[in-house]
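J.: Generate coordinates for the sequence data below:
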Amino acid sequence: MALRQPLAFNDRLIAIGASTGGTEAIREVLAGLPAGLPGIVIAQHMPERFTRSFAERLDRTCALVVKEAVHGERILPGHAYVAPGHSHLAVIRSGGHYLAEVSGSAPVNRHRPSVDVLFQAVARVAGRNAVGVLLTGMGKDGAAGLLEMRRAGAFTIAQDEASCVVYGMPREAAEIGAACEVLDLRAIPARIVGELRQTVR
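T.: Got it, this is the predicted structure:
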């Protein structure tokens, strides 16, 4: 699945959020993506002692470079950054590049990392140049953030009920109109690539 190169990588950004069942769902999405993509930022509800090993496992099985996010580092094409457990991951823009912002501020929706924190930041800094994906998980974290992304012009995807371990977060997103499309997990990687092949929205 080759990706053509008409994209301004510094302008595009992919954001993924998940909770219960998300480790395997994220693995499946990343495994289906080619290396030559814009930077990917990920918020998965997970204790801090597990996020680094999770990122390392993904790195061994994916074409992308996957690592735990470090505060202030530049978000590079071909790389995916996992929010450290017990820390929020947001994105800021500086000098034409995206940078990771890792913080220990208060939990949001009872979670840290919170998917809403990540998605809302991406909506602010990337707007229509972003793709947002909300995967399996309990509760509603990420639904409001995905809606903000869609309202900012981003292309947004929610995982469908049949392929979810827990159809909570994606259902909330679908019910409030946050998702441009609701898709089976297996269809999501190709859809991300298809969207990125199009002109900037």
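J.: CA only for contacts and neighbour counts going forward, please
T.: Fine.
J.: For residue 178, give its distance to residue 153.
T.: 11 Å (C-alpha to C-alpha, to the nearest Å).
J.: Give me the distance from the biggest helix by length in the chain to the chain's centre.
T.: Longest helix in the chain, counting residues (DSSP state H): helix 48-61. Chain-centre distance of helix 48-61: 16 Å, with C-alpha atoms, centre = their mean, to the nearest Å.
J.: Also this sequence, please, to line up against the first:
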Amino acid sequence: MPGHAYIAPGDRHMELARSGANYQIKIHDGPAVNRHRPSVDVLFHSVAKQAGRNAVGVILTGMGNDGAAGMLAMRQAGAWTLAQNEASCVVFGMPREAINMGGVCEVVDLSQVSQQMLAKISAGQAIRI
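T.: Have a look, this model is predicted:
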């Protein structure tokens, strides 16, 4: 639903699915990915598959590499992807991995993330899920 933010519940994966022309959020108990459940990679891979170029992906501060492969899949599917810059991160691990894999279109300060997302959505370059 436009205007909402969804957060995966603890110990459950969250994925984007389609039902005709509509998008849905699916929650499931699949195996851990990158030692995590929920895993960012699970979500991002589903967004790449279901929304492709109609999506915006953002990866923020965090430890490890969860989300990097999924973000690369999103970018390869035509999505616009964004990572938080090192200067504004508490832990630069997840953004660094996504950048190093080539999955990031743009790197910005945390204070600019929402503005950049809204600009892409307002320009019609991404869906609002």
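J.: Overlay them and tell me the TM-score.
T.: TM-score for the superposed pair, counting by TM-score structural alignment, normalised by the length of the second structure: 0.95. Supporting figures: 126 aligned residues with a C-alpha RMSD of 1.0 Å.
J.: circling back: residue 178 and residue 153 of the first structure: who's more crowded?
T.: Using other C-alpha atoms under 10 Å as the criterion, residue 178 of the first structure and residue 153 rank with residue 178 on top: 28 against 17.
J.: Is that one located within a strand, as I assumed?
T.: No: looking at residue 178 of the first structure with DSSP: H, G, I helix; E, B strand; the rest coil, it is coil, so not inside a strand.
J.: Just to check, it is in contact with residue 144?
T.: Yes: in this structure, residue 178 of the first structure is within contact of residue 144 by C-alpha atoms under 8 Å, at 7.4 Å.
J.: and residue 122 of the second structure, how many neighbours does it have?
T.: Neighbours of residue 122 of the second structure (other C-alpha under 10 Å): 12.
J.: With residue 80 of the second structure instead?
T.: 24.
J.: what sits in contact with each of residue 178 and residue 153 of the first structure?
T.: Listed contacts common to residue 178 of the first structure and residue 153 are nil; contacts here mean C-alpha atoms under 8 Å, 6 or more residues apart in numbering.
J.: re the thing from before, if you count neighbours, what's buried in the longest helix of the first structure?
T.: The neighbour-count check on helix 48-61 of the first structure (16 or more other C-alpha atoms under 10 Å) flags 51-52, 54-55, 58-59 as buried.
J.: got a markdown table for these, with distance to residue 193 of the first structure too?
T.: Below are the buried residues of helix 48-61 of the first structure laid out as a markdown table (distance: C-alpha to C-alpha, whole Å):
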| residue | distance to residue 193 of the first structure |
| --- | --- |
| 51 | 26 |
| 52 | 26 |
| 54 | 24 |
| 55 | 21 |
| 58 | 19 |
| 59 | 19 |
